[in-house]
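Enquirer: The following block contains a protein sequence and its predicted model.
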Amino acid sequence: MSSRPDDSRLTPELLLHGYAQGVFPMAESRNDPEIFWVDPRLRGVLPLDRLRISRSLARRMRRGGFEVAVNRDFEAVLAGCADRTETWINDEIAELYMSLHNLGFAHSVEIRQQGQLVGGIYGVTLGAAFFGESMFSRATDASKLAMVWLVDRLRLGGFRLFDAQFLTPHLASLGFVELSRAEYRAELQTALESQASFLAPGPPAPAQDVLQRNAQTS
């Protein structure tokens, strides 16, 4: 973990350079102006062929009653992820990710019920790597649904690495594992040397297609 110089301001280009080097930015809190780089000793990643969809979540997917969208309202997803008592997303970080979205490097997967945004995930893409930044949920299973459709999109788009930064019990239940820093850097380099597209898969697929593809790859 290291701080940037006080007189420097992060730019979208510097942020992408940091991701390519295996580090990512955080702030201590919403109101703390200082941003520091984080380089975890252990990194949480998802082998894209190992996503675990529980029976209850599969039933929820088949039952429907929600809408999946991509990049319809990235700013609202970003705000939803920051809307909590403790957050590492300060105003400058939010501005940086909006800039990356406008440049085509940051994307969101969104879940809506009755037209209302109830969950979502956003992250950054470089080469064939997706760096998951944050997710939120305002309804049961909303963030899990976003995760399932995100992974389906990453598979279809040719991605090789899904970096979640830190492993949590929730992510472990979905199939995420930990890599050492050296293992992660090797995976990252391979992904950066490859090409993938977040948008090429087109509109989000029907639940049955997503479940079928997951069963074939898991």
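Expert: The structure has been received and is ready for your questions.

Enquirer: Every contact and neighbour count from this point should use C-alpha atoms.
Expert: Will do.

Enquirer: which residues touch P12?
Expert: Remark: with contacts taken as CA atoms under 8 Å, 6 or more residues apart in numbering, P12 is in contact with L96, Y97, S99, L100.

Enquirer: Buried residues in stretch 12-26, which are they?
Expert: Residues of stretch 12-26 classed as buried by neighbour count (16 or more other CA atoms under 10 Å): P12, L15, L16, G18, Y19, A20, G22, V23, F24, P25, M26.

Enquirer: take a look at this one as well, against the first:
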Amino acid sequence: MTILRSDHLQFPDVSCTNKEGLLAIGGDLSVRRLLLAYRSGIFPWTDEPLTWWSPDPRAIFELATFRPHRRLADKIKKKEFILTIDKDFEGVIRNCARRAPGRETTWISPQFIQAYTELYKAGYAHSVEAWQNDELVAGVYGIAINGFFAGESMFYRVTDASKVALVFLFDYLRSRNFELFDTQVLSPLTARLGAIEVRRSEYLRRLERALASRTSFYPEPGPPAAPAIET
């Protein structure tokens, strides 16, 4: 098992993971290290100790072919929520960190919140919010680098609101010509929504292509807190 030093910005090759996908321990959650990790097919998961992962297989959503199932599509057509982008990133990540029924523990520690907020300020982390009666009722956040998006977590207070927000994000990413949506490890929820598993070698090929894309999350470079987009 590789132990990373905080003053040495480097990861071992992803082929060095154990069978669960654990690659290394240690290092830090600096913006530079996080960006290097995502560009290398690696992501952090816990901070006591800080662990870095690159599982095989890897879970993704196929942006080009994704279609919501009928019940969710009907929910979207009802337009019960106002959907925005980057209007309340901190509110989304803090809600994702809260314990909820069926989620008694969370990996989103105060250190993770601080680190990903720094990524947001640097223009790499983004959120989608779902609002109802001026209340934040759901959201999803993740990391965008060129044509690559890594979905990190989502929460909801109203049934299906987070799923509606996720589909809105998919549609937005398609409009920006994104090529890869990484959801890291397949869960029962993401499987029901249509996520699939691919071999890590295939994932890395897709990641390389997405990172080479000349697209970006916003049409023009701008401040991290870009104007909200409503629907």
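Expert: Looks like it came in fine. Note that the structure is predicted; figures quoted are calculated from it, not measured.

Enquirer: most surrounded residue in the contacts of P12 of the first structure?
Expert: Counting neighbours by other CA atoms under 10 Å, Y97 leads the contacts of P12 of the first structure with 24 neighbours.

Enquirer: Show me what that one aligns to in the second structure.
Expert: When the second structure is aligned by TM-score structural alignment, the residue opposite Y97 of the first structure is Y116.

Enquirer: Could you report the distance from that match to Q132 of the second structure?
Expert: As for Y116 of the second structure, its distance to Q132 of the second structure is 25 Å (criterion: CA to CA, to the nearest Å).

Enquirer: Roughly how far does the residue sitting nearest the centre point of the first structure sit from L103 of the first structure?
Expert: Centroid-nearest residue in the first structure, with CA atoms, centre = their mean: G132, separated by 2.3 Å. The gap separating G132 of the first structure from L103 of the first structure is 17 Å, by CA to CA.

Enquirer: so how far is the first residue of stretch 21-38 of the first structure from its last?
Expert: 11 Å.

Enquirer: Can you pull out the residues in contact with it?
Expert: Against stretch 21-38 of the first structure from outside (CA under 8 Å, 6+ apart): 1-4, 15, 18, 39, 86-93, 185, 188.

Enquirer: Next, the contact list for the equivalent of R181 of the first structure over in the second structure, please.
Expert: Mapped onto the second structure by TM-score structural alignment, R181 of the first structure lines up with R200. Contacts of R200 of the second structure were listed using CA under 8 Å, 6+ apart, and they are S54, P55, D56, P57, R58.

Enquirer: what do we get in the second structure for the residue nearest to the centre of the first structure?
Expert: By TM-score structural alignment, G132 of the first structure lines up with G151.

Enquirer: where's the nearest residue to that match once chain neighbours are set aside relative to H69 of the second structure, distance?
Expert: Counting by CA to CA, 6 or more residues apart in numbering, G142 is the residue found nearest to G151 of the second structure once chain neighbours are left out, at 4.4 Å. Applying CA to CA, the value for G142 of the second structure to H69 of the second structure is 23 Å.

Enquirer: Show me what the lengthiest helix in the first structure is packed up against.
Expert: In the first structure, taking DSSP state H as the definition, the longest helix is helix 142-157. Counting contacts by 3 or more CA pairs under 8 Å, 6 or more residues apart in numbering; DSSP states H and E, helix 142-157 of the first structure packs against helix 55-63, strand 106-113, strand 116-126, strand 129-137, helix 207-217.
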